[in-house]
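Asks: this one's structure only:
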């Protein structure tokens, strides 16, 4: 199955304009064939995403951001994965739905395979599998592409990684990340609103629609986190659902020396206190003591059939 969008690829903000259908490769490192490293029921997401039955995650090979500190480096940077057809992915997700009762379909860093994902969702819905389609993304997205996703996506789970343009350039080769990501978040919120579990009283348990924004605290980069949270508050207000993560784990050599360690407790506390002082009302927090318990369970090894020990 070929998609015309790959003929002059402009799916992500890098807009490489290469002809992936003809075998050309852009920044993401992937051609026109969909490559996937893992499909399974995942329990490492936020509670309203993983629930009790797991999130039906699809981990794609390649990435349009390619952060130098990525814990999924085996697939984002080293491109581990297998070519799969849309039909095969639909079949595997269908099995997960009927055998495991997954709560959603979760496309992880899918930007460079958007056309494939849209076809997957259409076919699932044709089979009367109408669980939410979740787009788990870096935040570095084109608004034009998000508008194409509007009838397909139910939940957006974007990162907001950087408020610091120089840090974004150094670690992810995209100095324009802060502005691009804020525009993308605004479009996601226009489409779907805040995560719907917070729209009811009492709050719901499993999300079916809306936006939840993640921010990963990076070692030695406390000011970036403080500024990122401030920017989110100023742009979108205190009701924006935020997931504050402390799970950074050194994997690959990184151009910033502080990245050879985990975040310090004092760094986490400074960022957490700032989030609380801003007054965010809907805050998921990964405390460092929880991180230490979970990091071996959910630090993936995509060379294994089951990459996440915590899913077994």
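Replies: On my side now, so go ahead. Keep in mind it's a predicted model, so treat the numbers as computed, not measured.
Asks: When you work out contacts or count neighbours from here on, use the C-alpha atoms and nothing else.
Replies: Will do.
Asks: Now do the SS call for the spatially closest residue to residue 285 that is not a sequence neighbour.
Replies: Distance criterion CA to CA, 6 or more residues apart in numbering; nearest residue to residue 285, sequence neighbours excluded, is residue 244 at 4.9 Å. Three-state call for residue 244 (DSSP: H, G, I helix; E, B strand; the rest coil): strand.
Asks: OK, contacts around residue 244?
Replies: 214-217, 272, 283-286 (CA atoms under 8 Å, 6 or more residues apart in numbering).
Asks: which among those residues end up buried?
Replies: For those, a burial check counting by 16 or more other CA atoms under 10 Å picks out 214-217, 272, 283-284, 286.
Asks: structure B:
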């Protein structure tokens, strides 16, 4: 099978849209991810906003891909997930850009952000990078809505998984991301990631910082959806136990006007505290916590919302996490 074959009847994500993404007509057919078969990238560069074992001192070497198979209505990265921002790039050119970043910035890893709808390209890219001497961990930064078949193929090309677990409520998943099956699909996907790589090594042993291998799960707290968050954490605890590394994110920032009025505001401090309290009560041992911004703290802007129409989307944006066992 060549690089392009999987795009001819695309089954890369759980939506299984079966679109022929290789059509190059004027009205090029795109999958549910919004992308055809040509690799598109919005940004390559160091990023300091990941959890400390991922960002380290020198940053995480991120590659932000255009498009997304989930396409949440509230996406903070809507410019690239839904808005079409990004540039077509060949594999050799992208590999050269990544290697330049590795040499110039001394990043701790190579971090593929929302790569699953381009998995065939990404796997080949990893092979090219390894042949070129890139011995860094390969990080897959994912929505949680992944096909277990695709993840099985990813195993030899991945070292670290950073999946989201967004929803425990199928109705909420349907309303905000058009995927009622998200809770079940994501739990199955995360379970496979854990079987492949185990829990993130850097939280199990501080000697392993920056992280080299393993899984860290993220949960974004949504305004007005505390019950969803509480049940999501309960589901994760039941499935994976207290040693699962968990990152609680409060970074939600309204970037598009939503029908749901709750989503037109930030997370309230009492909502955040309720979710954090539940995580503590459950007994998660390895918590990373992103505390909410205060109103007006950054002049109405947000540390967590990049601008991918600028050459440096994260300029001046360095969010901070509390370390495990300090909250």
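Replies: Structure received. Given the structure is predicted, the values throughout are model-derived calculations rather than measurements.
Asks: quick one on the thing from earlier: which position in the second structure aligns with the residue nearest to residue 285 of the first structure?
Replies: In the second structure, residue 244 of the first structure lines up with residue 248, judged by TM-score structural alignment.
Asks: ok, now residue 31 of the first structure?
Replies: Checking with TM-score structural alignment, residue 31 of the first structure has residue 36 as its match.
Asks: That match against residue 29, yeah?
Replies: Yes: judged on CA atoms under 8 Å, residue 36 of the second structure makes contact with residue 29 at a distance of 6.6 Å.
Asks: For the stretch 151-300 of the first structure, which segments count as helices?
Replies: Using DSSP state H, counting those that start in this stretch, the helices of the stretch 151-300 of the first structure run over residues 165-172, 177-192, 222-236, 265-278, 288-298.
Asks: what's next to the fourth one, contact-wise?
Replies: The reference is to helix 265-278 of the first structure. 217, 219-220, 222, 225-226, 229-230, 233, 238, 244, 246, 288.
Asks: What range does that helix cover in the second structure?
Replies: The aligned range for helix 265-278 of the first structure in the second structure is 269-282, by TM-score structural alignment.
Asks: try the first one
Replies: Taking TM-score structural alignment as the measure, the second structure aligns residues 170-177 with helix 165-172 of the first structure.
Asks: Just give me how far that stretch sits from the chain centre.
Replies: Taking CA atoms, centre = their mean, to the nearest Å, one finds stretch 170-177 of the second structure lying 18 Å from the centre of the chain it belongs to.
Asks: So what's the residue count around residue 118 of the first structure?
Replies: By the criterion of other CA atoms under 10 Å, residue 118 of the first structure has 18 neighbours.
Asks: List the residues that contact the counterpart of it in the second structure.
Replies: Under the alignment by TM-score structural alignment, residue 118 of the first structure pairs with residue 123 in the second structure. By CA under 8 Å, 6+ apart, residue 123 of the second structure lies in contact with 154, 157.
Asks: check which helix or strand covers residue 123 of the second structure.
Replies: For residue 123 of the second structure, the host element (DSSP states H and E) is helix 119-131.
Asks: got it, and residue 41 of the first structure?
Replies: With DSSP H and E as the criterion, residue 41 of the first structure is inside strand 35-42.
Asks: so what does that strand touch, helix or strand wise?
Replies: Helices and strands touching strand 35-42 of the first structure, by 3 or more CA pairs under 8 Å, 6 or more residues apart in numbering; DSSP states H and E, are strand 55-60, strand 82-83, helix 86-100.
Asks: quick one: it to the second structure mean distance?
Replies: On superposition with the second structure, the mean distance recorded for strand 35-42 of the first structure (mean CA distance after the TM-score superposition for the first structure) is 0.6 Å.
Asks: Can you report how many residues lie near the equivalent of residue 97 of the second structure over in the first structure?
Replies: Taking TM-score structural alignment, residue 97 of the second structure has residue 92 as its aligned residue in the first structure. Neighbour count for residue 92 of the first structure, taken as other CA under 10 Å: 14.
Asks: Distance check, residue 92 of the first structure against residue 56 of the first structure.
Replies: According to CA to CA, to the nearest Å, residue 92 of the first structure stands 10 Å off from residue 56 of the first structure.
Asks: Find the residues that touch each one of these two.
Replies: residue 39.
Asks: Let's see which of the buried ones among the contacts of residue 244 of the first structure end up in strands.
Replies: Using DSSP state E, 214-216, 283-284 are the members of those that sit in strands.
Asks: re earlier: centre of the chain to the next helix or strand after the strand holding residue 41 of the first structure, how far?
Replies: Counting by DSSP H and E, the next helix or strand C-terminal to strand 35-42 of the first structure is helix 47-50. On the basis of CA atoms, centre = their mean, helix 47-50 of the first structure sits 14 Å off its chain's mean C-alpha point.
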